[in-house]
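Student: Next comes the sequence, and after it the predicted model I'd like to discuss.
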Amino acid sequence: MHSTHLEIFTEIKGIGAASGLFLHRNLLYIIGDNSGNLNEYNIKTKELKKIQILFDKNLNQLDNIAKVQKPDFEALCYHENKLYILGSGSTIKRNLMIEFDLFGKKVVERDLKEVYSKLQEISKIDDKNFNIEGAIFTGDEWLLFNRGNGFDSKNGIFIIRGQDLVNGEQIRFLPIKLPNIDHVESSFTDAVLLGNEIFFISTAEDTKSTYTDGEILGSFIGSLNKKTMELNFTHRISSHQKFEGISVLNQDKGKIEFLLCEDRDTDELKTIIYKLSLSN
């Protein structure tokens, strides 16, 4: 049996529609789904730095990009001093991956159009149900989490062997059944690997579209066994919030603390970061 405690960790002005985060030492990296900037927030000094990662001459601004143009960066993961920022693939404008070197500060763009097409073909998920919201890179394989908020409710994990995501060949799709609220199945919004456990967050949103938002019914935290992919537990953490990013803050015996970011589906450049404590 698990118990949870949710509290505000910090409020940050200048960031809107937060969709992914990763804590590296004292620096919290945050992406927004409507932004061409990577946000670097120092949790000690409270200083915010914006790093441009999108260089599209057709954009007249890098924050609050219009919905039809936005890159929809929904997944942020880390491996060996690099951040990987992935578009959701839910429209043709959302197939970009950014590699960002934390030390060299180098930005590299990758086109995921072909591999996303392969994922859809293998899983038999069409354009209206494909929506990558979380990613894990272990160095040997990629795990991409499809958010099943389309009409077909296709929650699941794409497992791609090897380091090269762009040219991924060994691909399989594992459907995952998640808990529901009022007959609305929750869907993946992010995940993080800790030891042999995949901790994920999911939200029940009353919509049948990967593009149009709906009423938020609640959110869960849960975990999967990395080797067997069996569900260990789920626990409801909110009745009205949609959390879209998760990162590990601390781990002690019998207790793990996570940081979560919330997408409030507004244009306001302000985000609240929450601390979620999970105890056995």
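Tutor: Sure, I can see it.

Student: contacts, neighbours, all on C-alpha from now
Tutor: Will do.

Student: just checking, V115 is part of a strand?
Tutor: No: using DSSP: H, G, I helix; E, B strand; the rest coil, the secondary structure at V115 is helix, not a strand.

Student: list the contacts for it?
Tutor: L165, V166, N167, G168 (C-alpha atoms under 8 Å, 6 or more residues apart in numbering).

Student: one more time with 6 Å, if that's ok
Tutor: Neighbouring residues of V115 by C-alpha atoms under 6 Å, 6 or more residues apart in numbering: V166.

Student: Please report how far it lies from L96.
Tutor: 11 Å (C-alpha to C-alpha, to the nearest Å).

Student: And V68, by the same measure?
Tutor: 15 Å.

Student: Then K226?
Tutor: From K226 across to L96, the span is 27 Å (C-alpha to C-alpha).

Student: cool, G162 as well?
Tutor: 19 Å.

Student: Comparing the two, which shows the higher neighbour count?
Tutor: L96 (20 against 17; other C-alpha atoms under 10 Å).

Student: pretty sure the more buried one contacts D111?
Tutor: Yes: with contacts defined as C-alpha atoms under 6 Å, L96 counts as touching D111 at a distance of 5.0 Å.

Student: Identify the residues contacting T271.
Tutor: E11, I12, I15, G16.

Student: out of those residues, which are inside strands?
Tutor: E11, I12 (DSSP state E).

Student: Among the contacts of T271, which one sits closest to I125?
Tutor: Among the contacts of T271, G16 lies closest to I125 (C-alpha to C-alpha), at 29.6 Å.

Student: nearest residue to that closest one other than its sequence neighbours?
Tutor: L269 (4.1 Å; C-alpha to C-alpha, 6 or more residues apart in numbering).

Student: how many neighbours does the one you found have?
Tutor: 14.

Student: what about versus this one:
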Amino acid sequence: MIHAQYDPALLVHLVRQVPLRYAAGADHALDRPAHVRAGSGLAWVGERLAVVQDDANFIALVDPATGLALSVVLPAGAEGKRQFDVGRGNKKQKSDLEALVSIEEPNGSMLLAIGSGSSKRREHVVTLERAGQTDETLALIEAPALYKALRDATDFSGSDMNIEGALIIGDVLRLFGRGNGKVSKHRVPLDATCDLHWPSVLAYLAAPHKQLPPKPTQFRQYELGEADGVRLTFTDATLAWGDRSARPLVLYTAAAECSPDSRRDGAVAGSAIGVLDSSADGAVVRYALLLDAQERPLPLKVEGIACGSADSRQIFVVLDVDDPDAPSVLCELRLDGPWPRPNGHA
């Protein structure tokens, strides 16, 4: 078990925030609202930030300066619906896409969006080849064998699996599981990571009915600390400013949410930005809380993270307000204090 340490010297300052809305407005024929709902993951595609949503079948390609987005339309669910919530009575039908990774390829960016796996309906993976280009190609893939392998790896899945983050390190796809579930069958919810052989994941996604998925390996479990007495749990992760070293710096987000299980929302006590530094032997995890002017945790649910391009102190996060009628919010943050830097970054 790796224990995160709260470090009051690590500071996080809010530079600006902007609500996320579609540049073209609502489209009722597509069941698309005017705003980006429930942002759950961030990744760069060229000069835009891709935002995946856990309760709407769209990927938003956001201009970070204005918050205006283009939409990538995902396949509709039952009755042609692309929005899912309690009010509509169809929340259980959502794909619950939570993790998002951008992979640079010779012909453009590939986006990989991963469902949480918190129920059998949420075992989908989306691939978007040449994201943002006119010839982009999208696939929604049912991946039950992959999710079974992950769920059977109880050192990762714990009692109530909930995949929330992912990143690529060399030929490894690393998944981050959120431990906001409930105790079940003598197992406890875990904040944990595991590794999958990335080329084998690609081979499986190309032929999920014929190809066996890779087995998860390299399990690591974490205690991430707390905010206002509520346990912090992973909500996303990213490589620090494109660090491609063998042991890169990883930035992560975590939320302190009083969830009854991995499928229901709860009151949010606060959120944290943390750094996982494994450049030396072992792993050192430190985190900072998002605080108000009175140095109390802000009751905000940070769901996605991406590093900025200005310098190694700029990051972007997306807030999920857990309200289908309100837009998600993109925040530009500045990291001050003794945050570690990747090699070659000031």
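Tutor: Sure, I can see it. A quick note: this is a predicted structure, and the numbers were derived from the prediction, not measured.

Student: which of the contacts of T271 of structure 1 sit farthest apart?
Tutor: Longest span within those, C-alpha to C-alpha: E11 and G16, 11.4 Å.

Student: Now do the contacts for F73 of structure 1.
Tutor: Here F73 of structure 1 is in contact with D33, L86, G87 (C-alpha under 6 Å, 6+ apart).

Student: Map it across to structure 2 for me.
Tutor: Taking TM-score structural alignment, F73 of structure 1 has L97 as its aligned residue in structure 2.

Student: now the counterpart of V108 of structure 1 in structure 2: how far from L291 of structure 2?
Tutor: Under the alignment (TM-score structural alignment), V108 of structure 1 pairs with A139 of structure 2. Taking C-alpha to C-alpha as the measure, A139 of structure 2 falls 40 Å from L291 of structure 2.

Student: name the element S71 of structure 2 belongs to?
Tutor: strand 68-73 (DSSP states H and E).

Student: Mean per-residue distance, that strand versus structure 1.
Tutor: Aligned to structure 1 and superposed, strand 68-73 of structure 2 gives a mean residue distance of 2.0 Å (mean C-alpha distance after the TM-score superposition for structure 1).

Student: so what does that strand touch, helix or strand wise?
Tutor: strand 21-22, strand 58-62 (3 or more C-alpha pairs under 6 Å, 6 or more residues apart in numbering; DSSP states H and E).

Student: okay if I get those strands as TSV plus mean neighbour count and distance to K301 of structure 2?
Tutor: Listed next are these as TSV, based on neighbours: other C-alpha atoms under 10 Å; distance: least, C-alpha to C-alpha, whole Å:
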stretch	mean neighbour count	distance to K301 of structure 2
strand 21-22	23	19
strand 58-62	25	19
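
Student: so which of these comes closest to V15 of structure 2?
Tutor: So among those, strand 58-62 is nearest, using C-alpha to C-alpha, at 17.8 Å.

Student: for the closest one, packing partners?
Tutor: Short answer (3+ C-alpha pairs under 6 Å, 6+ apart): strand 58-62 of structure 2 packs on strand 48-53, strand 68-73.

Student: mean shift between that strand and structure 1?
Tutor: So strand 58-62 of structure 2 averages 1.3 Å relative to structure 1 (mean C-alpha distance after the TM-score superposition for structure 1).

Student: now that strand: which residue numbers in structure 1?
Tutor: Going by TM-score structural alignment: strand 58-62 of structure 2 matches residues 37-41.

Student: contacting residues around that stretch?
Tutor: By C-alpha under 6 Å, 6+ apart, stretch 37-41 of structure 1 touches L27, L28, Y29, I30, I31, E47, L48, K49, K50, I51, Q52, I53.

Student: Select only the buried ones of those residues in ChimeraX?
Tutor: A single ChimeraX command selects the buried members of the contacts of stretch 37-41 of structure 1 (16 or more other C-alpha atoms under 10 Å):
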select :27,28,29,30,31,48,53
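
Student: Including distance to E80 of structure 1, could the contacts of stretch 37-41 of structure 1 go into JSON lines?
Tutor: Shown next, in JSON lines, are those (distance: C-alpha to C-alpha, whole Å):
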{"residue": "L27", "distance to E80 of structure 1": "16"}
{"residue": "L28", "distance to E80 of structure 1": "16"}
{"residue": "Y29", "distance to E80 of structure 1": "15"}
{"residue": "I30", "distance to E80 of structure 1": "18"}
{"residue": "I31", "distance to E80 of structure 1": "19"}
{"residue": "E47", "distance to E80 of structure 1": "25"}
{"residue": "L48", "distance to E80 of structure 1": "23"}
{"residue": "K49", "distance to E80 of structure 1": "22"}
{"residue": "K50", "distance to E80 of structure 1": "22"}
{"residue": "I51", "distance to E80 of structure 1": "19"}
{"residue": "Q52", "distance to E80 of structure 1": "21"}
{"residue": "I53", "distance to E80 of structure 1": "19"}
